[in-house]
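> Predicted model and sequence follow; I will ask about them next.
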Amino acid sequence: MSEYFGGVGVDATVGTDGGRSSGAHDLVSLVVPFYNEADGIETFFREVTPVLERIPGIDYEIVCVNDGSADSTLERLLAVCADNPRVRVVDLSRNFGKEAALTAGIDEAQGAAVIPFDADLQDPPEAIARLVQRWREGFDVVLAKRAERNTDTYMKRGTAALFYRVHNAISETTIPENAGDFRLMSRQVVDALKQLPENRRFMKGLFSWVGFRTAQIEYERLPRTAGETKFSAWKLWNFALEGLTSFGTWPLRVWTYIGGGTALFAIAYAIYLALRTMIRGVDVPGYASIITAVLFLGGTQLIGIGVIGEYIGRIYMESKRRPVYIVRRVYRQGAS
């Protein structure tokens, strides 16, 4: 076992070979965050391992990241690790969240290609072979895009579609619709990702921001094999805000236009009142119109302050330069 403090200022040199190894077998790393997934671990390895072994011309490793699980996830992962030399377990010091756990796994992965993968098996393992095939055709990134979202509720499908539309309309970085973290990235792409210094990481945006030659496949998303989703409606809302504020300043810029529009409306209304007074004389304005205007302007100002506060909060958190994650131990077969 080895211990280290991880996640700070990873230095990497970007390669020029697009991630394709010149050896007979390419090493492919499957990166899997686990958080309270004890009930599904046996099923996960029973389904995934045979699929990886059937892909011709590759060696593989499975980098499992225990993201501070409170159940027996770590113990069950260690049991698998003890029997399988291709499995490595990265145990984080606490629950840092999926984005940090994914970053830890990507940093630990050693493959010529790296594939983030969910422990719930909603992404079918059989699709991995198709990702590898497109990578061998010369693509640096191969996206796995959901053909349908039938496993999601109607509300979740609607809000997801709205998020992608809004994000891609206001952001400088376009996120492919219905494409999650499941994708293949060459070593060149991974090394580029490891050079990005931010602590608050919206991985879908970072994956898109680095660019590179990209292909995509489509697949049918499956129901969860065990357990429940860890993303509540509130967490999804905060995740969406993270995405909307991570790759653009449009939410800040729009308040310039709102303020300008409000000022023009106020000037026009003042001119109207002046003309009406000259033509019809002075009258006593009503209380309702005054309080409505005050509440409207006050609410608008508070919303604008909230948006500014969101960005200031991000600056504050980034200025601390805390690590994205802390690794307690890395377990591998035969390590002491």
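That came through, no problem. Numbers count the residues shown, from 1 in each chain.

> all contacts plus neighbour counts: C-alpha atoms, from now on.
Will do.

> Select the longest helix from this structure.
Secondary structure assigned by DSSP state H gives helix 287-319 as the longest helix of the chain.

> Check which element follows that helix along the chain.
Next helix or strand after helix 287-319 toward the C-terminus (DSSP states H and E): strand 327-332.

> Can you list the residue ranges for strands in this protein?
Ranges of strands within the chain are 26-34, 58-66, 87-92, 113-116, 141-146, 179-186, 214-219, 327-332, based on DSSP state E.

> helices or strands next to the shortest one in the packing?
By that I understand strand 113-116. strand 26-34, helix 98-108, strand 179-186, helix 187-193 (3 or more Cα pairs under 8 Å, 6 or more residues apart in numbering; DSSP states H and E).

> Repeat that for the second one.
Under the contact criterion of 3+ Cα pairs under 8 Å, 6+ apart, the helices and strands touching strand 58-66 comprise strand 26-34, helix 73-83, strand 87-92, helix 98-108.

> change it to 7 Å
strand 26-34, strand 87-92, helix 98-108 (3 or more Cα pairs under 7 Å, 6 or more residues apart in numbering; DSSP states H and E).

> Return the distance of stretch 28-45 from the chain's centre.
18 Å (Cα atoms, centre = their mean, to the nearest Å).

> Now the terminal residues of it, how far apart.
The first residue of stretch 28-45 is 16 Å away from its last residue (Cα to Cα, to the nearest Å).

> if we look at it, which residues are touching it?
By Cα atoms under 7 Å, 6 or more residues apart in numbering, the surrounding residues in contact with stretch 28-45 are 58-73, 76, 98, 101-102, 105-106, 109-119, 121, 225-227.

> A further structure is provided below for comparison with the first:
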Amino acid sequence: MAQATNRTPLISIVLPVFNEEAGIQETVDVLLHYVAARQERYELIFVDDGSQDKTVQILRAARQRSALIKLVEFSRNFGHQLAITAGVRYATGDAVVVMDADLQDPPSVIPSMIAKWRAGYAVVYGKRRHRDGETWFKKFTAATFYRLLESITSIQIPVDTGDFRLMDRKVVDVLDQMNEPDPFVRGMVSWIGFKQTGVLYDRKERYAGSSKYPLRKMLGLAMNGITSFSRLPLMLGALGLISVLVLLANLILGTVTGTTWLIITVALTGALILLALGATGTYIGRMFTASRDRPLYIVAQTEGFKQSQRHQQTQPESNLVQLRN
């Protein structure tokens, strides 16, 4: 939380980017205009997640205009959540704000987050009141997922929230120690604890470009969230098998008769076995991925960071690989 000191706090804004050439210049302009009007000190950390367009060139040109802009480039696409992880690890601020680079999460919300932080909250998350420019299907599935996750996990993950949030340095320090190969950042921040609250805002339509989270990636993120913080899929598989066994027992005892029931039971048994095996395989897969102890991501190069910062961010070494130019 904000310290009782005369030093002007440094706020790090972390923005993962992937093929954002259509709108990244507008994002840079909006952010630079925002920080110019604020009393806090800022650094803007863009993490390029293997873009194949002109995103990096635009950001490099922007760096010539402002020393506040810093750039971390991955060697390839490692994923949105790992881009957030890398950006947070490179951040040096007293507080770190994570936001998307498409301006759907407006910088105008950040002052409200800072005010809550100064009031003593360690985490201030953006809670969506409206979601403009999104289909009813995405709104429905997102709302359903958040409520499902809240009901089946042992931690309280706020509903209708994404990764847009402010985190105090002590939360960031703990987050830096968590080396999960398939991170679900918003869940990890909730798991860490400390005093947390939200600020309501209206999520805007994308300024330009298209969503980098198609249905396949959304389902993958949802699965990561569920398997990271709940064992319910495993228990559901076990309970399903038990219920089938009870039904089979009734069939054997003659309390239920009919060929149709037998066929249904066999089909249901097979489906539940596959469900249980699939859930078990997912958890085993996560354990296997973690056991390989590979770097979470590979940083091809960085721009705008001091040499001491680069050395600091490579500890522990298993967290990442920093390629030398």
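Thanks, I have the structure now. Values in this document were obtained by computation on a predicted structure and should not be read as measured data.

> re the thing from before, now distance to L244 of structure 1 and mean neighbour count too, for the helices and strands packed on strand 58-66 of structure 1, in CSV please.
What follows is those, written out as CSV (distance: least, Cα to Cα, whole Å; neighbours: other Cα atoms under 10 Å):
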stretch, distance to L244 of structure 1, mean neighbour count
strand 26-34, 24, 24
strand 87-92, 28, 24
helix 98-108, 16, 23
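
> Figure out which of those is closest to T159 of structure 1.
helix 98-108 (20.2 Å; Cα to Cα).

> Name the nearest residue to the spatially most central residue of structure 1, ignoring sequence neighbours.
For structure 1, the residue nearest the mean C-alpha position is M203 (3.4 Å; Cα atoms, centre = their mean). Closest residue in space to M203 of structure 1, ignoring its immediate chain neighbours: E99 at 6.2 Å, by Cα to Cα, 6 or more residues apart in numbering.

> before we move on, what about Y283 of structure 2?
In space, Y283 of structure 2 is closest to T227, 6.8 Å off (Cα to Cα, 6+ apart).

> Which position in structure 1 pairs with that neighbour?
Aligned by TM-score structural alignment, T227 of structure 2 pairs with T245 of structure 1.

> Could you do W191 of structure 2 as well?
Match for W191 of structure 2 (TM-score structural alignment): W209.

> just G87 of structure 2 next, same as before
Aligned partner of G87 of structure 2 by TM-score structural alignment: G105.

> Could you double-check that that match lies in contact with I62?
No: using Cα atoms under 7 Å, G105 of structure 1 is not in contact with I62; the gap is 9.5 Å.

> what's the distance between I298 of structure 2 and S66 of structure 2?
Counting by Cα to Cα, the gap from I298 of structure 2 to S66 of structure 2 is 26 Å.

> So these two - more neighbours on which side?
I298 (18 against 12; other Cα atoms under 10 Å).

> Apart from its chain neighbours, what residue comes closest to that one?
I298 of structure 2 sits nearest to V321 (Cα to Cα, 6+ apart), 4.9 Å away.

> From A86 of structure 2, how far off is that neighbour?
11 Å.

> Check R147 of structure 2 too.
28 Å.

> and if you look at A249 of structure 2?
When A249 of structure 2 is compared with A86 of structure 2 (using Cα to Cα), they lie 54 Å apart.

> How about the match of G87 of structure 2: what's its closest non-neighbour residue?
Closest to G105 of structure 1 by Cα to Cα, 6+ apart is V31, at 5.5 Å.

> Against E218 of structure 1, how distant is the residue lying closest to A113 of structure 1 once chain neighbours are set aside?
Sequence neighbours aside, S186 is the residue nearest to A113 of structure 1 in space, at 4.4 Å (criterion: Cα to Cα, 6+ apart). Applying Cα to Cα, the value for S186 of structure 1 to E218 of structure 1 is 19 Å.

> Among the two, which residue is more densely surrounded?
Applying other Cα under 10 Å to S186 of structure 1 and E218 shows that S186 carries more neighbours, namely 26 against 15.

> mind checking what P214 of structure 2 lines up with in structure 1?
Checking TM-score structural alignment: P214 of structure 2 goes with S232.

> make that A249 of structure 2, sorry
Using TM-score structural alignment, A249 of structure 2 pairs with I267 in structure 1.
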